[in-house]
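[1] sequence plus predicted model, see below.
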Amino acid sequence: MTDSTDAPLDEPIRYEDEEKFLVRGEHAIRQIMQSLIDKRALVSGCAMPRNHTFPTSLVEVLEDDDAILIDGSASETINRSIEEASHITCVSRLDRIHVQFRLQGLTRVMQGGQIAFRADLPESVLRLQRREFYRLQVPVTQPLECAIPQHHPDGETTYDRYRVLDISGGGLALAVQAENPLLRPYKEFPGCMLHLPDSGPLSLRLMVKSLHSQLNQNGTESWRAGCQFTDLPRGGDALLQRYIFRLERQRSARDRGAA
């Protein structure tokens, strides 16, 4: 089964916005699928229309059939969500390149005594190399918080603090304990405070781009808000890049130590 502790992947991208980066043709698509298997790449799946995300991986490209197998979950709740989905949007990375594809015709099967799902071979695969999509996980041992202001009718302003799950040069993802009416997609929040270590709070404007639930391995549900930076103060970009570079350097050191 897939380990849910791996670093979170990029948010799905609208295919129609990136048509020129689509890979078509059965041979090329089979090669990409096999590379994901060979590199043991983590795949983030999103079951539609319920919009439930889950970690998985590719198990096998079926040679005599236009199909692939993906790993099932230890959670029956997640497996039912996959089984009932109209389609699954899958996101992964290959050599730091964003890879995204859609799976349809999912059927539960048993593979080596484990639950897996057979799916039709994707008709196309999005391969996109763009720096702003490389989101880095914020270590739980070094928590990062972002405070979002709430303006009340009496003129008082209070701040709701959220844990940052991952961050990039273009935005961040926030952990939301339950669906929060404040964080609605495409709503903007000026005056947010990102509390970077070794510097004062960074004031910025955020736009919520997505808000969706995630099914965890134990069957519990959590919420994730993907946000875009829409305005940064002078020098803010450099502060962010310095922090991201340090996270990336620490992650690379951990990867070398585990190799």
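    Structure's in. What do you need?

[2] please count neighbours and contacts with C-alpha atoms only from this point.
    Noted.

[3] what does stretch 38-53 contact?
    2, 6, 8-9, 54-58, 81-82, 85-94, 212-215 (CA atoms under 8 Å, 6 or more residues apart in numbering).

[4] all helices of the stretch 1-150 of the chain, in order?
    Remark: helices assigned in the stretch 1-150 of the chain by DSSP state H, counting those that start in this stretch are 26-38, 76-84.

[5] ok, Arg205 - contacts?
    Glu188, Phe189, Pro190, Gly191, Cys192, Phe229, Thr230, Asp231, Leu232.

[6] doesn't the fourth one fall inside a strand?
    Yes. Inclusion of Gly191 in a strand is indicated when DSSP: H, G, I helix; E, B strand; the rest coil is applied.

[7] picking that back up, okay, the helices of the stretch 1-150 of the chain in CSV with mean neighbour count next?
    Shown next, in CSV, are the helices of the stretch 1-150 of the chain (neighbours: other CA atoms under 10 Å):
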stretch, mean neighbour count
helix 26-38, 15
helix 76-84, 18
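
[8] let me have these in TSV, extended by distance to Gln250.
    Output for those, formatted as TSV (distance: least, CA to CA, whole Å):
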stretch	distance to Gln250
helix 26-38	24
helix 76-84	32
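
[9] for the stretch 151-259 of the chain, what spans make up the helices?
    Counting by DSSP H, counting those that start in this stretch, the stretch 151-259 of the chain has helices at residues 236-258.

[10] longest strand anywhere in the protein?
    strand 202-215 (DSSP state E).

[11] what angle do that one and helix 76-84 make?
    80 degrees (axes from the mean of the first three to the mean of the last three CA atoms, to 10 degrees).

[12] give the buried residues for strand 202-215.
    Buried residues in strand 202-215, counted by 16 or more other CA atoms under 10 Å: 202-215.

[13] Arg30 touches Val61, doesn't it?
    Yes. Using CA atoms under 8 Å, Arg30 is in contact with Val61, at 7.0 Å.

[14] second structure follows, compare the two:
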Amino acid sequence: MNLQINIGVDDVGPYLIHSRREIIALLRRLTGQRELVRMIFSEGEEAVATAVLEVGEDSVIIDSAPSAQQLERVLASSSISFDTALERIRIAFFATRIEPCMHDGLPALRIPLPDTMVRLQRREYYRVLTPRCSIQMEKEEGPPPVSFAVQNVSAGGIALIDDEKVLNPAKGTEYSNCELMLPGAQSVIATLCVMNCCDITLYNGRTARRIGCAFVNPNAAMLALVQRYVSKLERDQNARLHGGGL
């Protein structure tokens, strides 16, 4: 197992899942809930937002990388890490082999079914991230920016909550000039591409739309800023975890 992500614990042994049946069940829950997954490659130097599309008995199909250049680097990587959350429990799994394939007529990636997965039992560890993302809707009348709560953020993209269901959730839809305001950091301007969408039930019983988006051609400065923010969150969460402050 090549850990390219910060799991946040010194010994992952107690959190490893070896049961084939349980691994398949968890992966299929990720598929059913359309959770955004961070795929980390190039020796941990790059990450993109993806999703688990289909889970078989021996393999897993993952959504492809956003660009041809990134796809080339993914396929050239000797180890790839996947990091996500399922009902606020952190999930991680890994692959040393990956190959291109097609899924529903679209490019995708296939990995062998993982032998193990990491599932952090402490639900408090993976907290929902709540920066705000303001998107200027492209309409002739020029309305003011519309703000959305961001459920999580990574170097690959974001998952936002569209309470009023005002955005076009079709995969491939792009929104330019999106301002992502990171608490304690300067704002970044990005183009977002819709990768997946599902309806969720909020704590108050209302239904909202969760939209997973990938950053489109982010520049190095923006990626560095987002990665510093994510790393700071992970350090803060680790400190609270090990300090017993939860």
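    Arrived safely, thanks for sending. These numbers were taken from a predicted model, which means no experiment stands behind them.

[15] out of the helices of the stretch 1-150 of the first structure, which is closest to Tyr134 of the first structure?
    Using CA to CA as the measure, helix 26-38 is the one of those that comes nearest Tyr134 of the first structure, at 17.3 Å.

[16] so how far is that closest one from its chain's centroid?
    Going by CA atoms, centre = their mean, to the nearest Å, the spacing between the C-alpha centre of helix 26-38 of the first structure and its chain's C-alpha centre is 21 Å.

[17] where in the second structure does that helix fall?
    In the comparison with the second structure, helix 26-38 of the first structure aligns to the range 20-32 (TM-score structural alignment).

[18] the matching stretch vs the first structure, average distance?
    Its matched residues in the first structure lie on average 0.9 Å from stretch 20-32 of the second structure after superposition (mean CA distance after the TM-score superposition for the first structure).

[19] and of the helices of the stretch 1-150 of the first structure, who's closest to Arg256 of the first structure?
    Closest of the helices of the stretch 1-150 of the first structure to Arg256 of the first structure is helix 26-38, at 19.0 Å (criterion: CA to CA).

[20] coming back round to it: a markdown table please, covering the buried residues of strand 202-215 of the first structure and showing distance to Ala173 of the first structure.
    Below are the buried residues of strand 202-215 of the first structure laid out as a markdown table (distance: CA to CA, whole Å):
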| residue | distance to Ala173 of the first structure |
| --- | --- |
| Leu202 | 16 |
| Ser203 | 17 |
| Leu204 | 15 |
| Arg205 | 14 |
| Leu206 | 11 |
| Met207 | 11 |
| Val208 | 9 |
| Lys209 | 10 |
| Ser210 | 9 |
| Leu211 | 10 |
| His212 | 11 |
| Ser213 | 13 |
| Gln214 | 13 |
| Leu215 | 16 |
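
[21] now Ser77 of the second structure, nearest residue through space, not along the chain?
    Ser42 (5.5 Å; CA to CA, 6 or more residues apart in numbering).

[22] ok, now how distant is the one you found from Val55 of the second structure?
    24 Å (CA to CA, to the nearest Å).

[23] ok, these two, which is more surrounded?
    Set Ser42 of the second structure next to Val55 and count neighbours by other CA atoms under 10 Å: Val55 wins out with 23 against 17.

[24] what about that one, distance to Leu75 of the second structure?
    Using CA to CA, Val55 of the second structure is found at 20 Å from Leu75 of the second structure.

[25] likewise for Arg240 of the second structure?
    Distance, Arg240 of the second structure to Leu75 of the second structure, by CA to CA: 36 Å.

[26] returning to what we had before: who wins on neighbours among the contacts of Arg205 of the first structure?
    Result: Cys192 is most packed of these (other CA under 10 Å), 21 neighbours.

[27] skipping its backbone neighbours, what lies nearest it in space?
    Going by CA to CA, 6+ apart, Cys192 of the first structure has Ile148 as its nearest residue, at 4.8 Å.

[28] next one: Val138 of the first structure
    Counting by CA to CA, 6+ apart, Asp166 is the residue found nearest to Val138 of the first structure once chain neighbours are left out, at 5.1 Å.

[29] quick one: residues contacting that neighbour.
    Taking CA under 8 Å, 6+ apart, we find Asp166 of the first structure in contact with Pro8, Arg135, Leu136, Gln137, Val138, Leu172, Ala173, Leu174.

[30] I'd say the second one and Val164 touch.
    Spelled out, that is Arg135 of the first structure. No. Using CA under 8 Å, Arg135 of the first structure is not in contact with Val164, being 11.4 Å away.

[31] what's the overlap in contacts for these two?
    Leu172.

[32] and the longest strand seen in the second structure, what's buried?
    Across the second structure, the longest stretch assigned as strand under DSSP E is strand 188-201. By neighbour count with 16+ other CA under 10 Å, strand 188-201 of the second structure contains the buried residues Val188, Ile189, Ala190, Thr191, Leu192, Cys193, Val194, Met195, Asn196, Cys197, Asp199.

[33] quick one: distance of it to the chain centre.
    10 Å.

[34] got the angle between that strand and helix 20-32?
    Going by the same axes, to 10 degrees, strand 188-201 of the second structure makes 110 degrees with helix 20-32.
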